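Sharing a model that was predicted from the sequence below.
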Amino acid sequence: MPTDSPSRGTVTRLVEAATAAPSLHNAQPWRFRYAADGGVLELRAAMDRCLPHSDPHGRALHMGCGAALLNLRVAAADAGWCAAFRVLPDPYDPRLLAAVRLRRVPEEESAGDPDGASEAAALAELAAQIPRRHTSRRPYAADRVPDPVRARLRAAAEREGGQLLFASPWHATAVLRLAVDAEGRDFHDPGRLTELAQWTDVEERPAAATGDPGHRPAPFRDFAGRRAPTGGMPGAEDGPPPQLALLSTMEDRPADWVRAGQALERALLVATAHGLSAAVSSESLAWTELGWTVNDPLLPAGQVHAVLRLGYGAEAPATPRLPLHQVLDLR
């Protein structure tokens, strides 16, 4: 039985952790609403931060919100709360992506549910990685991700209903070329290029390098990590193809997109805990005529939602986040 409800301060701290999640172009397409009398925290799509050209079907929006939901659950578990959630709970309100009820779990209830207690502990262990997880599009070292770590990443995605499969060398090369092709197409699509310039920052090319402190050069995507800054990782230019992993679910519905976002973020937090850098690409999937070629015919069928480039690289800086008062409505 529920014992109490979280305070406004607790909800604020949990939402702050949630908003550290990754999203396409760092659009941060989420809004949270908490009504203390009902005890339900709502996760809603922020339609003013959608990307109609880069994300015409809303897949990336749902995945970003799913990643935020996973962070919320992790932070809640670390603070001693159980976050029972429902995805897309209201068919008449598609902007309501999840409803979360937070409650304390009495010790006797935890003792009677060892599986639940184990899952809560596993989530809580990832809390320290939330502020450390940052996307890095820089080159990585050629060191191979060890098999035990790969297994932990796959298990993390599976716990959230996803599947993470590492591409074979030949398939990784093909997928990487596809991502580069998709990035090139983006720069020839006026709508996508406008969204890219509107929503992204440029970490690799500071204003000082342009000779004009007030000039902000046009941003670029570099999933392949081709642009190495000074002092780049040794071995990044030559050697085997990048280590790519494909994140998929069996179905391809909005609920599966939210599920994929949770699986993606859980895998990324586990990767961060093991000292890995990661970059995520969905550009090639957004181009309908290119997306199907991401699938490896030798791997199990499923809908691929994102491609991850994983490896050992320099720590990347954090990207800006919206002030909490813009994303959280406390009632």
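Now that the structure is in, tell me what you want to look at.

all contacts plus neighbour counts: C-alpha atoms, from now on.
OK.

In contact with Arg13, which residues are there?
Counting by CA atoms under 8 Å, 6 or more residues apart in numbering, Arg13 touches no other residue.

For it, give its distance to Leu43.
Noted for Arg13: a distance of 15 Å to Leu43, by CA to CA, to the nearest Å.

Kindly report the same for Leu290.
In terms of CA to CA, Leu290 sits 32 Å off from Leu43.

Of the two, give the one with the bigger neighbour count.
Applying other CA atoms under 10 Å to Leu290 and Leu43 shows that Leu43 carries more neighbours, namely 26 against 15.

helix/strand/coil for that one?
Under DSSP: H, G, I helix; E, B strand; the rest coil, Leu43 falls in the strand class.

Might you report the residue contacts of it?
30-33, 65, 69, 96-100.

Ok, Asp186 next?
192-193.

what about 6 Å?
The neighbours of Asp186, taking CA atoms under 6 Å, 6 or more residues apart in numbering as the test, are Arg192.

got it, and Leu264?
Contacts of Leu264 by CA under 6 Å, 6+ apart: none found.

element containing it?
Assigned by DSSP states H and E, Leu264 belongs to helix 254-273.

Now do the helix or strand following that helix and helix 254-273, the angle between them.
Per DSSP H and E, the first helix or strand lying C-terminal to helix 254-273 is strand 277-281. Strand 277-281 and helix 254-273 meet at an angle of 160 degrees, taking axes from the mean of the first three to the mean of the last three CA atoms, to 10 degrees as the criterion.

Could you list the buried residues of strand 277-281?
Under the neighbour-count criterion of 16 or more other CA atoms under 10 Å, strand 277-281 has 277-281 buried.

Which strands or helices does it pack on?
strand 303-311 (3 or more CA pairs under 6 Å, 6 or more residues apart in numbering; DSSP states H and E).

and after the strand it packs on, which helix or strand comes next?
Toward the C-terminus, strand 303-311 is succeeded by helix 324-327 as the next helix or strand (DSSP H and E).

I figured Arg86 hits Ala99, correct?
Yes. In this structure Arg86 lies within contact range of Ala99 using CA atoms under 6 Å: 5.4 Å.

For those two, indicate the residue with more neighbours.
Ala99 (23 against 13).

can you confirm Leu244 is in a strand?
Yes. Leu244 forms part of a strand when assessed by three-state DSSP.

I'd like the buried residues of strand 277-281 as a markdown table, with distance to Gln163 appended.
A markdown table is the format used below for those (distance: CA to CA, whole Å):
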| residue | distance to Gln163 |
| --- | --- |
| Ser277 | 19 |
| Ala278 | 17 |
| Ala279 | 17 |
| Val280 | 15 |
| Ser281 | 16 |
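
so how far is Gln243 from Trp170?
Counting by CA to CA, the gap from Trp170 to Gln243 is 11 Å.

put this beside the first:
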Amino acid sequence: MKKGILLVNLGSPESPSPKDVKKYLGEFLMDERVIDIPFLARTALVKGIILKTRPKASAAAYQKIWWDEGSPLIVLSERLQKKIQNEVEYPVALAMRYGSMTIKKGLQELVDKGVTEVLLFPLYPQFAMATTETITVLAEELRKEFFPSLKIESVPAFYNKPDYIEVLSNSIKKHLEGKKYDHVLFSYHGVPERHIRKSDITKSHCKIDKSCCSTPSKAHEFCYRHQCMEVTRLVGEKLQFTEGEFSTSFQSRLGFDPWLLPYTDRTIERLGKNGVKNMAIITPAFVSDCLETLEEIAMEGQEIFHEMGGENYTTVPCLNDDDEFVELLSKWINTWAESPVETN
């Protein structure tokens, strides 16, 4: 069997124009694993309300961070893919869950190269319904319909793998070197609380309180909140942050349902009000810088912090195409190719 790798990231509009942003948001928000309410209600919410107001504002945000080469997330993902391809002997393709760089195109690219066994690699350290799960489910649907003879294996969440924590910690340490900071905030993309409960395979463990994420359970295999908290804890230990010097928050909420707490914008506001003058912020739910990191965190977050009296605000880049990260992913890919059982 000839093996190949499909890296999959979130996606991006074709351009920062309101028209292209509206098209992208429509596909993204109509995903039943992103807004997990009945189809008719989701359609009314997305097409009847959100797409009539949000595209213009989102387009303005994209315009602030758009690069000459295109969408930062796409450009950075392409750089990562090319670097990995230089390190492995197997075909490496890149796809996006939403937008024109579809998973179907990515699978077809590999099949056209003679690939019969694919390692599906969602570029998300933590598992979530709206990220990892929607990728693996769609890939399986496409396999059944268009590539029935293709074998697909998926990379599970790698949030707590020691070598990943090592690479992430090294990157953070490098970018914080020489910078002033009284507090380090780990900001993760938010999800509705109901997503956590839906992903609980025990159907009883997740209470979304201060205890369940630190109490051992099979539920943690698919618990986004636990996995985020673990990254913060493991990196904090690795970098020897002291208690009270670092914390966790969640960003990018949508709608009025309860989302994971505490919220990043309110946490930044609180830290500034409480006298923190120098803060650093890290976004470990993303491996590639994107709208949420470059605009929401780096720009909006800094504005909030300064308004609250803060002085020095440092944003740590995502791993992007960091050489250590490339080396790590390439090692995992080669291990899978040589002995698939060991990578799972």
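Perfect, I can see it now. Since the structure is predicted, the reported quantities are computational estimates derived from the model, not experimental observations.

Could you report the TM-score for this superposition?
Put the two chains on top of each other and the TM-score (TM-score structural alignment, normalised by the length of structure 1) is 0.24; 130 aligned residues with a CA RMSD of 6.4 Å.

give me the element Trp170 of structure 1 is part of.
Here Trp170 of structure 1 is assigned to helix 169-186, by DSSP H and E.

quick one on the thing from earlier: now flag whichever of the contacts of Leu43 of structure 1 is closest to Gly184 of structure 1.
Taking CA to CA as the measure, Gly184 of structure 1 lies nearest Cys65 of these, at 26.9 Å.

ok so, going back, more neighbours: Trp170 and Gln243 of structure 1, which one.
A side-by-side neighbour count of Trp170 of structure 1 and Gln243, using other CA under 10 Å, places Gln243 first with 21 against 10.

Tell me where structure 2 has strands.
3-11, 92-98, 117-122, 151-154, 183-189, 246-251, 278-282, 312-315 (DSSP state E).

Is Arg31 of structure 1 in a helix, a strand, or coil?
Using three-state DSSP, the structure places Arg31 of structure 1 in strand.

State the number of residues packed around it.
22.

Could you measure from it over to Gln198 of structure 1?
20 Å.

just Asp186 of structure 1 next, same as before
14 Å.

same check, this time on Ala260 of structure 1
Counting by CA to CA, the gap from Ala260 of structure 1 to Gln198 of structure 1 is 26 Å.

Looking at those two, which one has more neighbours?
Applying other CA under 10 Å to Ala260 of structure 1 and Gln198 shows that Ala260 carries more neighbours, namely 33 against 13.

Would you state the helices of structure 2 in chain order?
18-29, 39-45, 51-65, 72-87, 103-112, 134-146, 162-176, 193-198, 224-238, 264-273, 291, 302-307, 323-338, 340-343 (DSSP state H).

What separation do you get for Ala306 of structure 1 and Glu265 of structure 1?
In terms of CA to CA, Ala306 of structure 1 sits 11 Å off from Glu265 of structure 1.

higher neighbour count, the two?
Remark: of Ala306 of structure 1 and Glu265, Glu265 carries more neighbours, 26 against 22, as counted by other CA under 10 Å.

list the contacts for the more buried one?
Glu265 of structure 1 is in contact with Ala67, counting by CA under 6 Å, 6+ apart.

still on that earlier bit, buried residues in the helix holding Trp170 of structure 1, which are they?
Applying 16+ other CA under 10 Å to helix 169-186 of structure 1 flags 171-176, 178-180, 182-183, 185-186 as buried.

got the residues you listed as a markdown table, with distance to Ala18 of structure 1 columns?
Shown next, in a markdown table, are the buried residues of helix 169-186 of structure 1 (distance: CA to CA, whole Å):
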| residue | distance to Ala18 of structure 1 |
| --- | --- |
| His171 | 34 |
| Ala172 | 31 |
| Thr173 | 34 |
| Ala174 | 34 |
| Val175 | 30 |
| Leu176 | 30 |
| Leu178 | 31 |
| Ala179 | 28 |
| Val180 | 30 |
| Ala182 | 29 |
| Glu183 | 28 |
| Arg185 | 32 |
| Asp186 | 29 |
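
Specify which member of the residues you listed is nearest to Thr194 of structure 1.
Checking the buried residues of helix 169-186 of structure 1 against Thr194 of structure 1 with CA to CA, the nearest one is Asp186 at 9.8 Å.

Please report how far the closest one lies from Leu290 of structure 1.
13 Å.

again with Leu165 of structure 1
Taking CA to CA, one finds Leu165 of structure 1 at 19 Å from Leu290 of structure 1.

give me every residue that touches Arg44 of structure 1.
With CA under 6 Å, 6+ apart, Arg44 of structure 1 has these contacts: 30-31, 95-97.

who wins for neighbours among those?
Trp30 (28 neighbours).

Just confirm that one contacts Ala45, I think it does.
Yes. Applying CA under 6 Å as the test, Trp30 of structure 1 and Ala45 come out as touching, 5.0 Å apart.

Pull the most distant pair out of the buried residues of strand 277-281 of structure 1.
Across these (CA to CA), the longest gap, 13.8 Å, separates Ser277 and Ser281.

Enumerate the positions of the strand or helix carrying Gly191 of structure 1 that are buried.
Gly191 of structure 1 belongs to helix 190-199 when assigned by DSSP H and E. Buried positions in helix 190-199 of structure 1, judged by neighbour count with 16+ other CA under 10 Å: 192-193, 195-197.

from these, which is closest to Arg152 of structure 1?
Nearest to Arg152 of structure 1 among the buried residues of helix 190-199 of structure 1, with distances taken as CA to CA, is Leu196, at 33.1 Å.

if I look at the closest one, how far off is Val180 of structure 1?
In terms of CA to CA, Leu196 of structure 1 sits 16 Å off from Val180 of structure 1.

Over to Gly64 of structure 1?
22 Å.

Quick one: the helices in the stretch 51-200 of structure 1, in order.
Taking DSSP state H, counting those that start in this stretch as the criterion, the stretch 51-200 of structure 1 carries its helices at 59-78, 107-111, 114-124, 147-159, 169-186, 190-199.

Identify whichever of the ones you listed lies nearest to Asp256 of structure 1.
Taking those one by one with CA to CA, helix 59-78 is closest: 8.7 Å.

Which strands and helices lie in contact with the closest one?
Packed on helix 59-78 of structure 1, when contacts are counted by 3+ CA pairs under 6 Å, 6+ apart, are helix 8-18, helix 114-124, helix 254-273.

Could you find the closest non-adjacent residue to Ala77 of structure 1?
Counting by CA to CA, 6 or more residues apart in numbering, Ala77 of structure 1 lies nearest to Ala124, which is 5.0 Å off, once chain neighbours are set aside.
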